[in-house]
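**Q** no sequence on this one, just coordinates:
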């Protein structure tokens, strides 16, 4: 690995940031897998699983104008610390729900909505915070390391969550609460010199400045919207409990392996990109990755073999990491620091729409045509979107270097 990549890790503040991000990501994965399995266990409904994604996404899109502005006006470390603390309390609430087994499932959805509120504030602040930790020349490596750490957490989190769930849902939620608390402490220990930056005034033009900025940058708008529609149509995460229970018959532990598989591929690609960042033909590589993502989704959707399904999910993760790397690097490099919070908030909405709203779309479609046809059809849609976007956003297709 290059010396510049290692030098980033020797930076105390960046290492603390990665520690907090890792613990929070593991905790989030544990929570997601435990909530998904618990909901399906209580309801047996694919639509109910889709509603979990919708509940998590609604706060993100509802608060987008607020969260971005807050990230540009308030100490981003305090925002992250507050979100981690709130998630700790939410996980304690989920553990109590699992212990008491109330007859209605709506309290669980209410807690998921509250966790979505925390995520809505955390994601813009954390995305905008990374460039404050490293010089511009190391943006690519920093994003690769940050993404890799997250993906390693996504590998470990579902597996840990599946094993903890065997001991009881309340055990899984309790473990997640402890990890969120550790993340809050790690972020609190970050000590950066305070820089005087102009705070944006609060009016309508500044509230929508992030959206206006992205809309005026065809490369950014194309990259973010491509990721949105590609993952929105190709997302199969919400249906993994159905695959684990009814198609592959592998139980909670097997569900954890399925959830971890995309992150295995993403982590491997992220570590590679930390050493060898994309230097040329960035746009074409992003489009190629999205098409590969769609193909892997089709294979997974039609597979009834556990090992083939795992392999397809690993390839899916590799492709997704390339897309994420290109998009995140473009967003950070093309946006001035005074606007990064608001731009990151819009980016978060697109990410949330592709993930949480994608889960709702998959769950709803699966309720009508079945899980396997829904996933396979989504993969076809992802490929179609990628081909269409080459025509709509030629500037992105022909983008050569990421940081110009």
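**A** Nice, thanks for sending it over. Quick caveat: nothing in here was measured; it's all calculated off a predicted structure.

**Q** going forward, measure contacts and count neighbours with C-alpha atoms only.
**A** OK.

**Q** hang on, residue 269 packs against residue 318?
**A** Yes: counting by C-alpha atoms under 8 Å, residue 269 touches residue 318, with 5.6 Å between them.

**Q** now the terminal residues of stretch 201-211, how far apart.
**A** Terminal residues of stretch 201-211 are spaced 16 Å apart (C-alpha to C-alpha, to the nearest Å).

**Q** element containing the closest residue in space to residue 247 that isn't next to it in sequence, please.
**A** Excluding its sequence neighbours, the residue lying closest to residue 247 (C-alpha to C-alpha, 6 or more residues apart in numbering) is residue 304, at 6.5 Å. If you go by DSSP states H and E, residue 304 is not part of any helix or strand.

**Q** and for residue 304, the neighbour number?
**A** For residue 304, the count of nearby residues is 15 (other C-alpha atoms under 10 Å).

**Q** I'd say it and residue 248 touch.
**A** Yes: when contacts are counted by C-alpha under 8 Å, residue 304 is listed as touching residue 248 (6.2 Å).

**Q** list the buried residues of the helix ranked longest in the chain.
**A** In the chain, taking DSSP state H as the definition, the longest helix is helix 12-43. Neighbour-count burial for helix 12-43 flags 13-40 (criterion: 16 or more other C-alpha atoms under 10 Å).

**Q** then stretch 186-194?
**A** Neighbour counts over stretch 186-194 (16+ other C-alpha under 10 Å) mark 186, 187, 188 as buried.

**Q** look up how far residue 237 lies from the second one.
**A** Remark: distance between residue 187 and residue 237 (C-alpha to C-alpha) = 29 Å.

**Q** mind listing what the residue of the chain positioned farthest from its centre touches?
**A** Distance to the chain centre peaks in the chain at residue 103, reaching 31.4 Å (criterion: C-alpha atoms, centre = their mean). Residues near residue 103 by C-alpha atoms under 8 Å, 6 or more residues apart in numbering: none.

**Q** what's the helix or strand hosting residue 350 packed up against?
**A** Element membership for residue 350 (DSSP H and E) is helix 340-352. Counting contacts by 3 or more C-alpha pairs under 8 Å, 6 or more residues apart in numbering; DSSP states H and E, helix 340-352 is packed against helix 46-62, helix 64-73, helix 106-129, helix 209-215, helix 218-234, helix 306-334.

**Q** here comes the other one, which I'd like you to weigh against the first:
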């Protein structure tokens, strides 16, 4: 067996690169802090407004700048050193989290109306969306500079695992901290977590820049990532499938309302519900690190998203806390399959000089669909009612999978071998 083949069969191969381990710390800390912050802010906003639609507005506030700035951000990231870009993002998040810490202090907002407090929160979330537009392509581009090409699939699995661990612990700890010390001091913990990536970024050496202008105009460089995605059908299909599944299956955004009004479990139960999908996804990540998806990954992707849609329908109809927990865990496990396959597709198919721009397009398709899904869920909850809106979203997800299977032969024949 040659060296490249033995590396691909080693589940821990990418972990043998020191800088990649520092990268995982950064990946974890970002997601852990942001997931905790969003769990805390969602709880605070619903406590102030008692309106599911206000939860949707949180997603809308972040997605607007993330989508509008994505092409420019990806273009800039491709032209800049990736570690330095991430350092700037960490500093920006620190300022935003500190502002939210102050804003959730009752004495600081004394005399300010509830409506204005909500508006200030939305503004800070909007600023976070601006930062996120640069964070996503920077982290995606940096990964490929830390391990050999034959380890991209393995590295993507571990990177997604770090992301999911943060997604597990962030909301769970956020819910527990709200229960123990309140919203205000919980936000101080978020500020502290954002300090963690600084050391890891220092330990990673500056990386080369592969950007090649080749005489192209600014507009051509800006849109090159979009044209690449459009012309690479398997990439386009994977992004579109995940986008619509998350867009219409955004039940997680409504968890404060379900925890309070349907399941009646309070902040502690909310934290457990919020972390359940990430626990399921984490289980999937570790399984796939040892048993990669080699045979017919496209069919497995479609089956996983179809199963995800079914879990969303069951969750919407459930009035049992235990059943809801199990179903959310299962939904996360199925979603983990989608995350691994999509990240591997992007790492293997994207040229080095376009990684920032393609990652930005991915964030427009997939990352932003979480926030758009939150807005869609909040809007539909106001129009149809909380439970019917979630069930409707799950049904639409099933329709998207069936349509993709019919119209996308590239997805059915997907091959992930390097």
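**A** Ah, there it is. Since we're looking at a predicted model, the values are computed, not measured.

**Q** for the buried residues of stretch 186-194 of structure 1, give me JSON lines that also has distance to residue 72 of structure 1 and secondary structure.
**A** Listed next are the buried residues of stretch 186-194 of structure 1 as JSON lines, based on distance: C-alpha to C-alpha, whole Å; DSSP: H, G, I helix; E, B strand; the rest coil:
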{"residue": "186", "distance to residue 72 of structure 1": "22", "secondary structure": "helix"}
{"residue": "187", "distance to residue 72 of structure 1": "18", "secondary structure": "helix"}
{"residue": "188", "distance to residue 72 of structure 1": "19", "secondary structure": "helix"}
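
**Q** map residue 159 of structure 2 onto structure 1.
**A** Applying TM-score structural alignment, one finds that residue 159 of structure 2 aligns to residue 146 in structure 1.

**Q** what residues are up against that match?
**A** By C-alpha under 8 Å, 6+ apart, the neighbours of residue 146 of structure 1 are 18, 21.

**Q** swap in 7 Å and give it another go.
**A** residue 18 (C-alpha atoms under 7 Å, 6 or more residues apart in numbering).

**Q** for it, give its distance to residue 342 of structure 1.
**A** Applying C-alpha to C-alpha, the value for residue 146 of structure 1 to residue 342 of structure 1 is 20 Å.

**Q** same deal with residue 166 of structure 1?
**A** Distance, residue 166 of structure 1 to residue 342 of structure 1, using C-alpha to C-alpha: 41 Å.

**Q** who has more neighbours, those two?
**A** Counted by other C-alpha under 10 Å, residue 166 of structure 1 and residue 342 do not tie: residue 342 has more neighbours, with 31 against 13.

**Q** tell me the contacts of the aligned residue in structure 2 for that one?
**A** Taking TM-score structural alignment, residue 342 of structure 1 has residue 357 as its aligned residue in structure 2. Counting by C-alpha under 7 Å, 6+ apart, residue 357 of structure 2 touches 71, 74, 75, 78, 137, 225.

**Q** equivalent analysis for residue 353 of structure 2, please.
**A** When contacts are counted by C-alpha under 7 Å, 6+ apart, residue 353 of structure 2 touches 78, 210, 211, 212.

**Q** only the buried subset of these, as a PyMOL command please.
**A** A single PyMOL command selects the buried members of the contacts of residue 353 of structure 2 (16+ other C-alpha under 10 Å):
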select buried, resi 78+211
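
**Q** would CSV of the contacts of residue 353 of structure 2 with distance to residue 188 of structure 2 and secondary structure be doable?
**A** CSV is the format used below for the contacts of residue 353 of structure 2 (distance: C-alpha to C-alpha, whole Å; three-state DSSP):
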residue, distance to residue 188 of structure 2, secondary structure
78, 34, helix
210, 39, coil
211, 39, coil
212, 43, coil
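
**Q** looking at the contacts of residue 353 of structure 2, which is nearest residue 337 of structure 2?
**A** Nearest to residue 337 of structure 2 out of those is residue 78 (C-alpha to C-alpha; 28.1 Å).

**Q** leaving out the residues flanking it, which one is nearest to the closest one?
**A** residue 356 is the one closest to residue 78 of structure 2 (C-alpha to C-alpha, 6+ apart), at 5.0 Å.

**Q** how about residue 366 of structure 1?
**A** residue 374 (5.3 Å).

**Q** please, which helix or strand holds the corresponding residue of structure 2 for the one you found?
**A** Applying TM-score structural alignment, one finds that residue 374 of structure 1 aligns to residue 389 in structure 2. Element membership of residue 389 of structure 2 [criterion: DSSP H and E] is helix 386-407.

**Q** likewise residue 96 of structure 2?
**A** Per DSSP H and E, residue 96 of structure 2 falls inside helix 82-103.

**Q** residues in structure 1 aligned with stretch 45-60 of structure 2?
**A** Mapped onto structure 1 using TM-score structural alignment, stretch 45-60 of structure 2 covers residues 39-54.
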